[in-house]
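In: heads up, no residue letters with this:
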């Protein structure tokens, strides 16, 4: 089992391009980028070579900025290269949360920006020729009658208040494309979709390199020195720049304590079955959509290009993998697809995503020239690219759109470093019990 924060102990020249996963074994790795050595002057220095950092770097380089990206491990090493691959509009919180925090009008603007994030993702894939297995379509599915009512009401609300059409499928309609008796209905979004996460990260990196961005891998930032020209220091060098961007999410490790206190690393896991064959895979999910239930501890799944079932979930709020994880994932798969009881799991991997206390995005500035984006709360495949673009816009002098996100209030997790994880585990136990009982 791999974790996002697990360090590599191999020599730099022999370190793997990515943690072990089906993703790593099914895409061409990016060539190793050199570690930082010595001092570099730049216009912008970015911490983190995931979707957010690479997206900001690409936009800035195309605008003529000299950009350096510092990555502690390899490109896409964290959540960007290990996630479930489901790209959706919206954020980790419900629209009602943003309405309560900022009002209806601002919440509508934020949702429209999230739709822009999905279109930006599609545009970048097409413009840069990124082979990342994009497929249209996503369904949120209901397990219990209460969830049917909530999904139908939510779809109506999105159409009326947000101008966003979604399709309601009853059980019979859903059953026609999804071969599972577990679900009672679905809200289908034809504008959402799914992709190969690591291939997309590598494609973004190749586009950024072609635009002139310098990426230094195996260059963990040990200190951020704020000032007129911020400095990011590693063990063997430093970058001095006019602007700094923090895009480390769950892996800051002391770089900016005021940011770390407002996110919590949460473990999440994905299994890949043995190949099912084209006929069996198509019978399972006939329209090749991605699927996620709406339980608090959710299951999500889709098909791979080689006809595997990619099945994710089982979030760990204690930062420890669930006990007997392989058996747990097999049991979850059989609950959804009992007809796959004979199909083994061939890959199982995991890592950490960052969640904010209210599950809303946490983007903004630490100082006038130090920007950040975090708190994607398991909903970052599309919104990370949006965050990168808005930070690039702000550095270029157009900060209005980023400033709207900066208005979202974020409190630190209660309990500090010692108690915040146990308190979160207790809270999540309640939500899991609610999912199980009604």
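Out: Structure's in. What do you need? Since the structure is predicted, the reported quantities are computational estimates derived from the model, not experimental observations.
In: CA atoms for contacts and neighbours, from now on please.
Out: Fine.
In: where do the helices sit along the stretch 151-300 of the chain?
Out: Along the stretch 151-300 of the chain, the segments classed as helices by DSSP state H, counting those that start in this stretch run 171-175, 197-210, 257-260, 278-284.
In: number of nearby residues for the residue nearest to residue 347 when sequence neighbours are not counted?
Out: Distances taken as C-alpha to C-alpha, 6 or more residues apart in numbering place residue 272 nearest to residue 347, at 5.0 Å, with adjacent residues excluded. Residue 272 is flanked by 25 other residues according to other C-alpha atoms under 10 Å.
In: How about residue 414?
Out: If we define neighbours as other C-alpha under 10 Å, then residue 414 has 15 of them.
In: Correct me if wrong: the residue nearest to residue 347 contacts residue 308.
Out: Yes. With contact defined as C-alpha atoms under 8 Å, residue 272 reaches residue 308; the gap is 6.3 Å.
In: One more to weigh against that first structure:
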């Protein structure tokens, strides 16, 4: 089964709150016939759109192929949180990469956040940057670790944007008795994710990128000039970028062995009105410390957008039931609140939760597997691949140097093995250990 069509209708955004409040962008035509390009990009999410924009600004002829609509996948469905650092904290990054390179990875992540804010401003996107992402801890030991980590970032990385919170502080912020403490990262933020993707598409098109929607890539013929084949036409290019993330399918088995698609879900309540202050005292986003993370924020019309629960099969479950349970664990006072929207999306994870940057061939690059940390990092990934294709590969190669193990069992058995592992961690969440 093709994940591109397992849970969605061809060429349509899911019935999400984001789709209902998206900015206007007319469809782009499907590919027809033979087309020539300097660079062909497969995938119209943050990675592909950012790469296309940066390449076009450098004078390259770029054709971007999207199977559905731009921003259709995880880029248009996620929680909108723009977090600091890499997906692993700097303690782990120092163990993996050494102290000097850990500082380089931190600097890239800081650039990624600034890139999102800069693109929004430079291209006058209809997107508001809301500062602040809080981290809510379930256990006292997590509070101690979180506060110690904030001090490490201040001392070793010069990052002073973290505000520690004790139990009373987190209770005052999020209106829930579930958590023992936490912090607010005022250097992080949150955005309307689909409108950011649409803003990137508009900016890319204005820069000269030729975008084709409803153009499913069926295969790529390698060579000195790779040929990217769709049912209704093909693109002959000097270079190719794979920006498919969880929807890569069988296009490139070497990447698929290291990048696993999983599903995650969000609901949006009815507008809460004055009750919104019971949920969040400040307009920040929140993520907690469960392995299967709960994350939430208020929309601009004061709906609670709450994400939680994962699945590892092809089909989405009952999303309202899946997400309502963790939402009420955090906010039992919202039991009477109506759910107006419920949607799922497919993202991609890696074994070590670090992104997978790779050279599939000398003229074919891929970046994916952002593991829930993709708004900023995917946008930066596009920029780094654009640099690499222009002969400035140092920063792309730094990201590609991160170790990236294959999932056990290969492409055929990775899914059932992942389900077993995730079921164990989900059980630990439920048991509170």
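Out: All right, it came through fine. Remember, it's a predicted structure, so these values are computed and weren't measured experimentally.
In: coming back round to it: for the helices of the stretch 151-300 of structure 1, which one sits closest to residue 53 of structure 1?
Out: Nearest of these to residue 53 of structure 1, taken as C-alpha to C-alpha: helix 197-210 at 9.7 Å.
In: Now that we have the helices of the stretch 151-300 of structure 1, can you turn them into a markdown table and tack on mean neighbour count?
Out: What follows is the helices of the stretch 151-300 of structure 1, written out as a markdown table (neighbours: other C-alpha atoms under 10 Å):
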| stretch | mean neighbour count |
| --- | --- |
| helix 171-175 | 17 |
| helix 197-210 | 24 |
| helix 257-260 | 16 |
| helix 278-284 | 16 |
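In: ok so, going back, which residue lines up with the residue nearest to residue 347 of structure 1 in structure 2?
Out: Alignment note (TM-score structural alignment): residue 272 of structure 1 maps to residue 268 of structure 2.
In: tell me the contacts of its match?
Out: Counting by C-alpha atoms under 8 Å, 6 or more residues apart in numbering, residue 268 of structure 2 makes contact with 17, 303-306, 339-342.
In: tell me the SS of the counterpart of residue 135 of structure 2 in structure 1?
Out: Alignment note (TM-score structural alignment): residue 135 of structure 2 maps to residue 140 of structure 1. Classification of residue 140 of structure 1 by DSSP: H, G, I helix; E, B strand; the rest coil places it in strand.
In: and what of residue 399 of structure 2?
Out: helix.
In: my guess is it meets residue 354, correct?
Out: No. Look at residue 399 of structure 2 against residue 354 with C-alpha under 8 Å: they stay out of range, at 9.2 Å.
In: mind putting the helices of the stretch 151-300 of structure 1 in TSV, distance to residue 151 of structure 1 included?
Out: Shown next, in TSV, are those (distance: least, C-alpha to C-alpha, whole Å):
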stretch	distance to residue 151 of structure 1
helix 171-175	13
helix 197-210	27
helix 257-260	33
helix 278-284	23
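In: And those helices: which comes nearest residue 155 of structure 1?
Out: Of all the helices of the stretch 151-300 of structure 1, helix 171-175 sits nearest to residue 155 of structure 1, with 15.7 Å by C-alpha to C-alpha.
In: Can you find the partner of residue 103 of structure 2 in structure 1?
Out: Per TM-score structural alignment, residue 103 of structure 2 is aligned with residue 108.
In: Noted, bye for now.
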